[in-house]
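> Let me see the structure of the following:
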Amino acid sequence: MLDWLLDADPAIRWQVMRDLLDAPQPQWSAERAAVETSGWGARLLGLADEDGQWAGGAFAPRGFEPQEWHEVGQPWTATSFTLQQLREFGLDPGSESAARTVALVGTHSRWDHDGQPYWEGEVEECINGRTLADGAYFGVDVSPLAERLSGERLADGGWNCSRQYGSLRSSFHSTINVLEGLLEFERATGGTPQTRSARASGEEYLLARGLFRRLSTGEPADEQFLSLMYPHRWHYDVLRGLDHFRAAAALTGATRDPRLGDAVAYLRSRRLPDGTWPLDSRLRGRVWFDLDDGPGKPSRWVTLRAMRVLAWWDR
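Down below sits the predicted model:
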């Protein structure tokens, strides 16, 4: 199994070395550096526009027409989703490519909503959560965005990008996007009392629901939450939730919450006889290139994430 994972792109190999093999940092750091120069990472970097954006836009590609969303699916090629992917690949924030990209995006990219400067965010919590994560990871001062998101919690402790339209209940999707952003901000800066409190309340929102259940009935809130996928973009699934709690524990030393137990048991149940995990679904829409062999096939990304969650839980 480990050999299969290591026979992959540098974006996967370095994380296997760090999270599953406990390799010394100099070894996995050297492998991580290859994300800039080979494989998927280099390929994405090479697709950037001269102004540092991708596909000519912040959230949507230049020339995007709304009917594409309905007929083909949401496009995933613009700057926001590409930066998220480079962060998840592990592009070294100290690399020349990362520094150049961050500066160019800050200078040239403006949000589709109202022309806001890219690193200031726009109005939707899902978008701003990912922007916070990307900015913090790549060394941008996104503290105003972190404080703003901390103040936009709903009464139930989480977030909903429809809050601006009057929504009073949080969503799993919005909450995980903001939580990942707050955690990345905390990793980069130590966070503030406000951002740490916001992260704790968002995590409690998920924990109270066992990561996938309705609070009212205990039934799955959405069957898609049990469908394992990667990339997630802005979508939630139970493995994304578990991987967040693993990452948070790695940063803070937090103990494993027993309310994660049902989600962990479900993850175990999805393991295939050969020890891999499948890709259950793939999001519709325009992409630069695929990262797997398609739904129903073993997925290195899902398997990596599942194995490191279980390694943390069983430790």
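> hey, let's count contacts and neighbours off CA atoms from now on
Will do.
> is it true that D112 lies in a helix?
No: using DSSP: H, G, I helix; E, B strand; the rest coil, the secondary structure at D112 is coil, not a helix.
> what about it, distance to A34?
33 Å (CA to CA, to the nearest Å).
> Mind telling me what element H70 is part of?
helix 66-71 (DSSP states H and E).
> any idea which helix or strand comes after that helix?
Downstream of helix 66-71 (by DSSP H and E), the next one is helix 79-89.
> Give the other helices and strands that that next one contacts.
Applying 3 or more CA pairs under 8 Å, 6 or more residues apart in numbering; DSSP states H and E, one finds that helix 79-89 contacts helix 39-46, helix 125-137.
> Of all the helix elements in this structure, which one is longest?
Secondary structure of the chain per DSSP state H: the longest helix is helix 172-189.
> Heading C-terminal from that one, find the next helix or strand.
Using DSSP H and E, the next helix or strand after helix 172-189 towards the C-terminus is helix 193-208.
> next structured bit after that next one?
Following helix 193-208 in sequence, per DSSP H and E, is helix 238-252.
> returning to that earlier point: out of D112 and A34, name the residue with the larger neighbour count.
It is A34, of D112 and A34, that has more neighbours when counted by other CA atoms under 10 Å, with 20 against 14.
> And the host helix or strand of the more buried one, how far out from the chain middle?
Applying DSSP H and E as the criterion places A34 in helix 25-37. The chain centre lies 20 Å from the centre of helix 25-37; the measure is CA atoms, centre = their mean, to the nearest Å.
> Which residues belonging to that helix are considered buried?
Under the neighbour-count criterion of 16 or more other CA atoms under 10 Å, helix 25-37 has 28-29, 31-37 buried.
> follow-up on the earlier one: in JSON lines, list the helices and strands packed on helix 79-89 along with mean neighbour count and distance to L145.
Conversion of the helices and strands packed on helix 79-89 to JSON lines gives the following (neighbours: other CA atoms under 10 Å; distance: least, CA to CA, whole Å):
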{"stretch": "helix 39-46", "mean neighbour count": "18", "distance to L145": "26"}
{"stretch": "helix 125-137", "mean neighbour count": "26", "distance to L145": "7"}
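> Next, the second sequence, to be compared with the first:
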Amino acid sequence: MEVMDWLLDGDPAIRWQVLRDLTHAPDEQVAAERARVETEGWGARLLSLRDPDGQWEGGACFPRRVVDDWRAGIEPDFSGGQPWTATLPTLVLLRDLGLDPASPAARETIALVAANCRWEHDDEAFFDGEVEACINGRALSVGAYFGAGVDALATALLEDQLGDGGWNCWTEHGATVSSFHSTICVLEGLLDYEQSEGAVAVAEARRRGEEYLLERRLFRRKSTGEVPDEDWLRFSWPPRWHYDVLRALDYFRRTGSAPDARVDEAVQLVRDKRQPDGTWLLENTHPGETQLELDDGDGRPGRWNTLRALRVLDWYGDGG
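Take a look at the predicted model:
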């Protein structure tokens, strides 16, 4: 109960998900707490930073100032990480915080984004997507979640699926092998789209993408069993476009399917990372400019990782 009290002492965006996923509170209590995301805490802060035209920092994937530098021939300095303050990363974060799609702020924002926000790639409309799967997957996710028209984007992602079942942002440059990063972004988008009862049939493609991850036990090479990237074993929040094991497990939990035996090793990794006080640490914050801090820093107990780990273990059936 000490861990639960600590989680419930957090932001409304944490509290409503704890009430829904861990304490299984009555629906009306969950809804009341979720409504506070629009007016209090992190959700309200992000909404207050929105531009009048519905965008954040004047851009889709990058702030307008960065794009203006590019177009002027000035290479941006991303040595400290890319900025996470433009429209796409902010909408993804609001979706993860659980801003109610029916809220006035959400409805107004999505209508403005649809009307005004264009991709830096080739001036495409935001909810039409551009060419990179990791970007389009997240655009599909926020569009489906917030009720925008994204049928064409879902169709485009199905057409971009590779022969091994996954996706890769570098297919336009000739990539033929999938990427864990791109695949998880697209899978989350397809799941949100399917759960929104979109008109395009995506379930078969989604299952093929899941097989790509499951065949690799969520973090190993299929050919050798090696771990391609140790960062996949370190839990981040927010994940941005990056892959890690906890993100993948939380995705599979959200599908509503029973755990596949091929996630066993990944679940054990989650168990092993539990601290003596019952929390999980924030381990690998992705660098770059942000609008707000959501946890207390790497190496310290993280509410988001603790929430996600606990609900993954609850889904798996052992409670930790």
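> hmm, back to that, switch the helices and strands packed on helix 79-89 of the first structure over to JSON lines, and while doing so, append distance to A263 of the first structure to every line.
Shown next, in JSON lines, are these (distance: least, CA to CA, whole Å):
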{"stretch": "helix 39-46", "distance to A263 of the first structure": "30"}
{"stretch": "helix 125-137", "distance to A263 of the first structure": "23"}
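> G191 of the first structure is nearest to which of those helices?
helix 125-137 (10.5 Å; CA to CA).
> Run through the residues that contact the counterpart of A148 of the second structure in the first structure.
Mapped onto the first structure by TM-score structural alignment, A148 of the second structure lines up with V140. For V140 of the first structure, the contact set (CA atoms under 8 Å, 6 or more residues apart in numbering) comprises 102, 119.
> And for the equivalent of E120 of the first structure over in the second structure, the neighbour number?
Using TM-score structural alignment, the equivalent of E120 of the first structure in the second structure is D128. Look at D128 of the second structure: counted by other CA under 10 Å, it has 21 neighbours.
> before we move on, which element is the closest residue to D128 of the second structure other than its chain neighbours in?
In space, D128 of the second structure comes closest to L153 once its chain neighbours are excluded; the distance is 5.5 Å by CA to CA, 6 or more residues apart in numbering. Using DSSP H and E, L153 of the second structure falls within helix 151-159.
> For that helix, list every residue counted as buried.
Across helix 151-159 of the second structure, burial judged by 16+ other CA under 10 Å covers 151, 153-154, 156-158.
> what does stretch 78-94 of the second structure give?
82-94.
> again with stretch 272-289 of the second structure
Burial within stretch 272-289 of the second structure, assessed by neighbour count using 16+ other CA under 10 Å, is assigned to 273-274, 279-286.
> Stretch 18-28 of the second structure now?
Within stretch 18-28 of the second structure, judged by 16+ other CA under 10 Å, the buried ones are 18-21.
> What lines up with R271 of the second structure in the first structure?
Correspondence of R271 of the second structure to the first structure, assessed by TM-score structural alignment: R268.
> what's the helix holding H70 of the first structure in contact with?
74-75, 285.
> Tell me the one among these nearest to L47 of the first structure.
Closest approach to L47 of the first structure among the contacts of helix 66-71 of the first structure (CA to CA): P75, at 15.4 Å.
> quick one, what contacts the closest one?
60-61, 69, 285-287.
> measure it to G181 of the first structure for me?
Separation of P75 of the first structure from G181 of the first structure (CA to CA): 22 Å.
> thinking again about what came up before, figure out which of the helices and strands packed on helix 79-89 of the first structure is closest to P24 of the first structure.
helix 125-137 (21.6 Å).
> Can you check what angle separates that closest one from helix 143-150?
Using axes from the mean of the first three to the mean of the last three CA atoms, to 10 degrees, the inter-axis angle of helix 125-137 of the first structure relative to helix 143-150 is 140 degrees.
> Skipping adjacent residues, who's closest to G135 of the first structure in space?
V142 (6.1 Å).
> And for A248 of the first structure?
L183 (6.8 Å).
> which position in the second structure aligns with the one you found?
Match for L183 of the first structure (TM-score structural alignment): L191.
> Its match: what's it in contact with?
In this structure, L191 of the second structure makes contact with 141, 206, 255, judged by CA under 8 Å, 6+ apart.
> returning to that earlier point: nearest to L46 of the second structure, of the buried residues of helix 151-159 of the second structure?
Using CA to CA, those come closest to L46 of the second structure at L153, 25.7 Å.
> Wait, the closest one touches S141, no?
No: applying CA atoms under 8 Å as the test, L153 of the second structure and S141 come out as separate, 10.3 Å apart.
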